[in-house]
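>>> the sequence isn't on hand, but the structure is:
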């Protein structure tokens, strides 16, 4: 039996879309599979989307499994129940662990520089001639524009745009779905800001630095409003990790740049050098949109 899974801290939209769709691809090509996602859904899956009829397991019974991993390739972030020697495939778009996996599973490692892992999964569906359900099509379509910040992020690839266009012919969503999605996302976040922040915090260890980084991220239509109203909540959530090297980044899609928050002078200086951040006190801005993974890549490449 094949198990499609990811990490276990939280389940974001790209993870959900990829896991549901790839599980369906396997089952429709006569390879029995189940989807196991132990992490709670985070804010990127909006209230109305949670009523979509997707199904997965949050607990995994003991068994003889082979694993397909989606949207993560850092060995430290893969679900703890996974036996790493039984991973047969990985689909991811995050940098840093390509050689590690290619040396272990060879052609089973599909780690490629696209904006959304959902793009890779859609390409697999096309390659295998698998007709996906409406739910999977809608999830992949939404994950692609969400993970590329509505195609404004620099990680956006022509492959993302092509997959989005192909899926756009198949979805049964309103024509203005991206606008509806971001409006719902913002309403959900403002309704429960603490939970939204906690469910999208990533702890990252980079070999060039003697300490881990604690990075919170929320992608919003209007990030400035959120930061101004909820700085105390952000600080409390990030400081709870007991590490002074924390910062919060929020791409503000309506005005095309990020809002940043940190109280660490060294981090302010680092973010200024890496992404041209301009700080006034503890709040900073950038001159274009950055996803967390793009900032992490610049940290990894820092000399």
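Right, received. Where do you want to start? The shown structure was predicted, so the numbers you read here are calculated from the model rather than taken from an experiment. Numbers count the residues shown, from 1 in each chain.
>>> going forward, measure contacts between C-alpha atoms and count neighbours the same way
OK.
>>> run through the strands of the protein in chain order.
Taking DSSP state E as the test, the strands found in the chain are 2-5, 33-35, 66-70, 87-92, 109-111, 201-204, 213-217, 246-252, 257-261, 278-280, 283-285.
>>> let's have those strands in a markdown table, adding distance to residue 292 and mean neighbour count.
Compiled in a markdown table, the strands of the chain are given as follows (distance: least, CA to CA, whole Å; neighbours: other CA atoms under 10 Å):
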| stretch | distance to residue 292 | mean neighbour count |
| --- | --- | --- |
| strand 2-5 | 22 | 25 |
| strand 33-35 | 26 | 23 |
| strand 66-70 | 18 | 24 |
| strand 87-92 | 15 | 22 |
| strand 109-111 | 18 | 23 |
| strand 201-204 | 9 | 17 |
| strand 213-217 | 7 | 21 |
| strand 246-252 | 7 | 25 |
| strand 257-261 | 10 | 24 |
| strand 278-280 | 17 | 15 |
| strand 283-285 | 14 | 21 |
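>>> need these in TSV with distance to residue 146, can you?
Shown next, in TSV, are those (distance: least, CA to CA, whole Å):
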stretch	distance to residue 146
strand 2-5	20
strand 33-35	22
strand 66-70	17
strand 87-92	16
strand 109-111	19
strand 201-204	17
strand 213-217	13
strand 246-252	11
strand 257-261	15
strand 278-280	26
strand 283-285	21
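>>> look up how far residue 88 lies from residue 264.
41 Å (CA to CA, to the nearest Å).
>>> residue 183 is nearest to which of the strands of the chain?
Shortest separation from residue 183 across the strands of the chain is recorded for strand 246-252, at 12.6 Å, computed as CA to CA.
>>> next up, a second structure to put side by side with the first:
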């Protein structure tokens, strides 16, 4: 019998980790034998939720033998460059994601579900809700936390009514303190690795019109003081990444997850021009602060559209 592994991209964030855990539960409860596992290391925010609620973490996928004999289900992931090289594209049988920019067409044998909601956790929660399958408290807290994180507690533009409805459904299964979101966001803002390592861990790169673009994104509290206190180091990190990885453009998007705004940082005029023209914003001394929140998944389609004109 062919085994099936549900997983996400390398070093998954809370959304990818939660979806892997919960979708495996859903499928196992609907008579499909599934293994949930992780390639790499889950993000610190995901670790926070697993540890706070004493949830047993998923297996390390690299420890599984004979992966070439597995089928794969990808959640919160739909592009080749983000997944482990051990995942064979033609053995991916399902893809569930919520990004407008995706490579789902590369998985020719997969059933594909791409729907533009704030969190992939919403799509997984809907499977429990719509099919009237009981959900464990572990999966409920993971998916609820993922929705809160991905929508920045419903402040982000990507938030939909579906996200709010599923968060309400999941929260009804739980007994959480009123300040839970603040506690999770505050933990996420305390780095336990160097600033360089923290940025690289959630760094993303894209190629549009033969131009290589690197985008760093941090979601923290007290962005103003963070930028002020770390500006020199941030500039050095971005410069080194641009030179080492041969990026044509690079920038940092810093999201204040409690105050609800973005600050962008660039290090060169070409990147400044790209971001200004794509997002219709204006920099002052390589820094631009805008009200409201725009996520990387919203930024990338705008960059692509501008470069492909």
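Done, it's in. Everything numeric in this text was worked out from a predicted model, so none of it was measured.
>>> tell me which of the strands of the first structure sits nearest to residue 46 of the first structure.
strand 213-217 (15.9 Å).
>>> average gap between that closest one and the second structure?
Mean deviation of strand 213-217 of the first structure from its aligned counterpart in the second structure after superposition (mean CA distance after the TM-score superposition for the first structure): 0.9 Å.
>>> who touches that strand?
197-198, 200-205, 238, 241, 243, 245-250, 292 (CA atoms under 8 Å, 6 or more residues apart in numbering).
>>> in the second structure, which residues correspond to that strand?
Aligning strand 213-217 of the first structure against the second structure (TM-score structural alignment) gives residues 213-217.
>>> same question for stretch 77-85 of the first structure.
By TM-score structural alignment, stretch 77-85 of the first structure lines up with residues 82-90 in the second structure.
>>> what are the buried residues along that stretch?
83-84, 87-89 (16 or more other CA atoms under 10 Å).
>>> which one of those is nearest residue 287 of the second structure?
residue 83 (32.2 Å).
>>> who touches the closest one in this structure?
8-10, 77 are the contacts of residue 83 of the second structure under CA under 8 Å, 6+ apart.
>>> so what's the residue count around the aligned residue in the second structure for residue 256 of the first structure?
Using TM-score structural alignment as the criterion, residue 256 of the first structure maps onto residue 260 of the second structure. Look at residue 260 of the second structure: counted by other CA atoms under 10 Å, it has 17 neighbours.
>>> could you pull out the helices for the stretch 201-303 of the first structure?
For the stretch 201-303 of the first structure, the helices defined by DSSP state H, counting those that start in this stretch cover 223-239, 265-275, 292-301.
>>> tell me which of these lies nearest to residue 99 of the first structure.
helix 292-301 (15.3 Å).
>>> angle of that closest one against strand 213-217?
On the basis of axes from the mean of the first three to the mean of the last three CA atoms, to 10 degrees, helix 292-301 of the first structure is oriented at 160 degrees to strand 213-217.
>>> what does helix 292-301 of the first structure contact?
Contacts of helix 292-301 of the first structure (CA under 8 Å, 6+ apart): 94-95, 155, 206-208, 215, 217, 249, 274-275.
>>> ok, 7 Å please
For helix 292-301 of the first structure, contacts defined as CA atoms under 7 Å, 6 or more residues apart in numbering pick out 94, 206, 217, 274.
>>> for those, give me a markdown table that also has distance to residue 297 of the first structure.
Putting the contacts of helix 292-301 of the first structure into a markdown table (distance: CA to CA, whole Å) gives the following:
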| residue | distance to residue 297 of the first structure |
| --- | --- |
| 94 | 9 |
| 206 | 10 |
| 217 | 15 |
| 274 | 10 |
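>>> now those: which count as buried?
Applying 16+ other CA under 10 Å to the contacts of helix 292-301 of the first structure flags 94, 217 as buried.
>>> out of the contacts of helix 292-301 of the first structure, who's nearest residue 28 of the first structure?
Out of the contacts of helix 292-301 of the first structure, the member with the shortest distance to residue 28 of the first structure (by CA to CA) is residue 94, at 27.5 Å.
>>> distance check, residue 41 of the first structure against residue 113 of the first structure.
25 Å.
>>> of those two, which one has the most company?
residue 41 (19 against 16).
>>> hang on, that one packs against residue 12?
Yes: Residue 41 of the first structure is within contact range of residue 12, at 6.0 Å (criterion: CA atoms under 7 Å).
>>> what is in contact with those two at once?
With CA under 7 Å, 6+ apart, residue 41 of the first structure and residue 12 have no common neighbours.
>>> any idea what residue 295 of the second structure aligns with in the first structure?
By TM-score structural alignment, residue 295 of the second structure lines up with residue 291.
>>> which residues of the stretch 51-200 of the first structure fall in helices?
98-105, 117-128, 134-147, 158-168, 177-191, 193-198.
>>> for residue 79 of the second structure, which non-adjacent residue is spatially closest?
residue 103 (4.5 Å; CA to CA, 6 or more residues apart in numbering).
>>> might you report the residue contacts of the one you found?
78-80.
>>> for the residues you listed, give me JSON lines that also has distance to residue 264 of the second structure.
Shown next, in JSON lines, are those (distance: CA to CA, whole Å):
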{"residue": "78", "distance to residue 264 of the second structure": "26"}
{"residue": "79", "distance to residue 264 of the second structure": "25"}
{"residue": "80", "distance to residue 264 of the second structure": "27"}
